[in-house]
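Student: Below is the sequence, then the predicted model.
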Amino acid sequence: MHCTADKRNATVLTSDMVPTGVYVNAIGGDCPGKTELEAALLNRGDVFIEYEPQARIEGDIQHLDAISPVTEMFRVIRGELPGRTADEQLTIFDGVGFAIEDFSALRYLYDLVNGDSPHRKLELIASPVNPKNLFDLAHDAAGQLRKVAGL
């Protein structure tokens, strides 16, 4: 797997850098003219996107012809089209950020946490007994993770 999230306007992955069978998660190209993936790489792989009209303008696929095939993720999730079908397949997710997906994911997690699903609340803000001893924080975090894992 390769994951790109570069804030610069620069090609960070070229076709010769990526062998077959790899999944590329490209989330840094997010406006017109700003891309991370070389067009040759996009042409080699099966490209999955969030929302085609937006991705054609802002995503890495702005390099491609308007008729170049892409698959919107909702079609895979609904079972209308296949996702990854073989180990040797090169798959590319060209994510530009789609607010309704972010909201839906947060709503799902909110409902999950506030429902009957088993979960454990973790402190995200440190409250160390001795703020000068950062090793206590690591020890406490390891203990919390063991509890969550049931160890």
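Tutor: Received it, and whenever you're ready, just let me know what you need.
Student: okay, CA-based contacts and neighbour counts for the rest of this
Tutor: OK.
Student: Grab the nearest non-local neighbour of residue 82.
Tutor: residue 76 (5.6 Å; C-alpha to C-alpha, 6 or more residues apart in numbering).
Student: So the one you found versus residue 105, what's the distance?
Tutor: Distance of residue 76 to residue 105, computed by C-alpha to C-alpha, to the nearest Å: 16 Å.
Student: swap in residue 22?
Tutor: Relative to residue 105, and taking C-alpha to C-alpha, residue 22 is found at 25 Å.
Student: For the two, indicate the residue with more neighbours.
Tutor: Shown here are residue 22 and residue 105; by other C-alpha atoms under 10 Å, residue 22 has more neighbours (16 against 12).
Student: Next up, a structure to set beside the first:
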Amino acid sequence: GAQIITTCTADKQYATILTDNMVGAGVHINAIGGDCPGKTELAPAILHRADIFVEYPEQTRIEGEIQQLDAEYPVTELWQVINGTAKGRTSERQITLFDSVGFAIEDFSALRYVRDHIKGTDYYIDLDLLADPDDPRDLFGMLDRAAPDM
């Protein structure tokens, strides 16, 4: 079976696309679908078996998979694992779940961290993603420019 499962649906309803019998020991689940109140992908039994990691508990309890659980159900914030104040995976048989609802400041921070650690390697290319047209009234004129040499 799979060691990592990622769910990423956009259906805005309570749905069960992953049932408890589909998740074996040692699996990690990334639940990253288009989140909103009333939208779920995982069977509640999976949540009860997993150690749950979230970006921002207040938002995740409204929009994430954990909206199916009691408001005080214990979760671990991702930043606590990153800075070493909480443990991540503690055994090979542990089921872990990252219930992501998209927390912009954390996404941006993670991108900066990765950028800072790969800058100067073969994995890094600096891309200019900001529009800088010769004539601000002619955005399509930028398409005529030659692509920079890489």
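Tutor: Ah, there it is. Just so it is clear, the structure is predicted and the values come from calculations on it, not from any experiment.
Student: Can you give the structural similarity as a TM-score?
Tutor: Once superposed, chain against chain, the TM-score is 0.73 (TM-score structural alignment, normalised by the length of the second structure); 121 aligned residues with a C-alpha RMSD of 2.0 Å.
Student: sorry, back to before: which one in the second structure is aligned with the residue nearest to residue 82 of the first structure?
Tutor: By TM-score structural alignment, residue 76 of the first structure lines up with residue 81 in the second structure.
Student: Report whether the expected contact of its match with residue 89 is present.
Tutor: No. Counting by C-alpha atoms under 8 Å, residue 89 is not a contact partner of residue 81 of the second structure; they are 9.5 Å apart.
Student: if we can go back for a sec, for the match of residue 76 of the first structure, what is the enclosing helix or strand?
Tutor: helix 78-82 (DSSP states H and E).
Student: After superposing, tell me the mean distance of the helix or strand just after that helix to the first structure.
Tutor: Once the chain leaves helix 78-82 of the second structure, the next helix or strand it forms, by DSSP H and E, is strand 96-99. Superposed on the first structure, strand 96-99 of the second structure shows a mean distance to its aligned partners of 0.6 Å (mean C-alpha distance after the TM-score superposition for the first structure).
Student: packing partners for strand 96-99 of the second structure?
Tutor: With contacts taken as 3 or more C-alpha pairs under 8 Å, 6 or more residues apart in numbering; DSSP states H and E, strand 96-99 of the second structure sits against strand 28-31, strand 51-54.
Student: so how far is residue 103 of the first structure from the residue most central in space within the first structure?
Tutor: Taking C-alpha atoms, centre = their mean, the centroid of the first structure lies closest to residue 25, which sits 5.8 Å from it. Separation of residue 25 of the first structure from residue 103 of the first structure (C-alpha to C-alpha): 20 Å.
Student: cool, and residue 60 of the first structure?
Tutor: Taking C-alpha to C-alpha, one finds residue 60 of the first structure at 23 Å from residue 103 of the first structure.
Student: Who has more neighbours out of the two?
Tutor: More neighbours surround residue 60 than the other of residue 60 of the first structure and residue 103, with 31 against 11 (other C-alpha under 10 Å).
Student: Do a quick rundown of the helices in the first structure.
Tutor: In the first structure, the helices defined using DSSP state H lie at 39-44, 52-58, 73-77, 99-114, 134-149.
Student: export these to a markdown table and tack on distance to residue 13 of the first structure?
Tutor: Shown next, in a markdown table, are those (distance: least, C-alpha to C-alpha, whole Å):
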| stretch | distance to residue 13 of the first structure |
| --- | --- |
| helix 39-44 | 8 |
| helix 52-58 | 17 |
| helix 73-77 | 22 |
| helix 99-114 | 26 |
| helix 134-149 | 35 |
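Student: wait, which of the ones you listed is closest to residue 9 of the first structure?
Tutor: helix 52-58 (12.1 Å; C-alpha to C-alpha).
Student: residue range for the closest one in the second structure?
Tutor: So helix 52-58 of the first structure sits over residues 57-63 in the second structure, by TM-score structural alignment.
Student: Sort out which residues of the matching stretch are buried, please.
Tutor: Going by neighbour count (16 or more other C-alpha atoms under 10 Å), the buried part of stretch 57-63 of the second structure is 57, 59, 60, 61, 62, 63.
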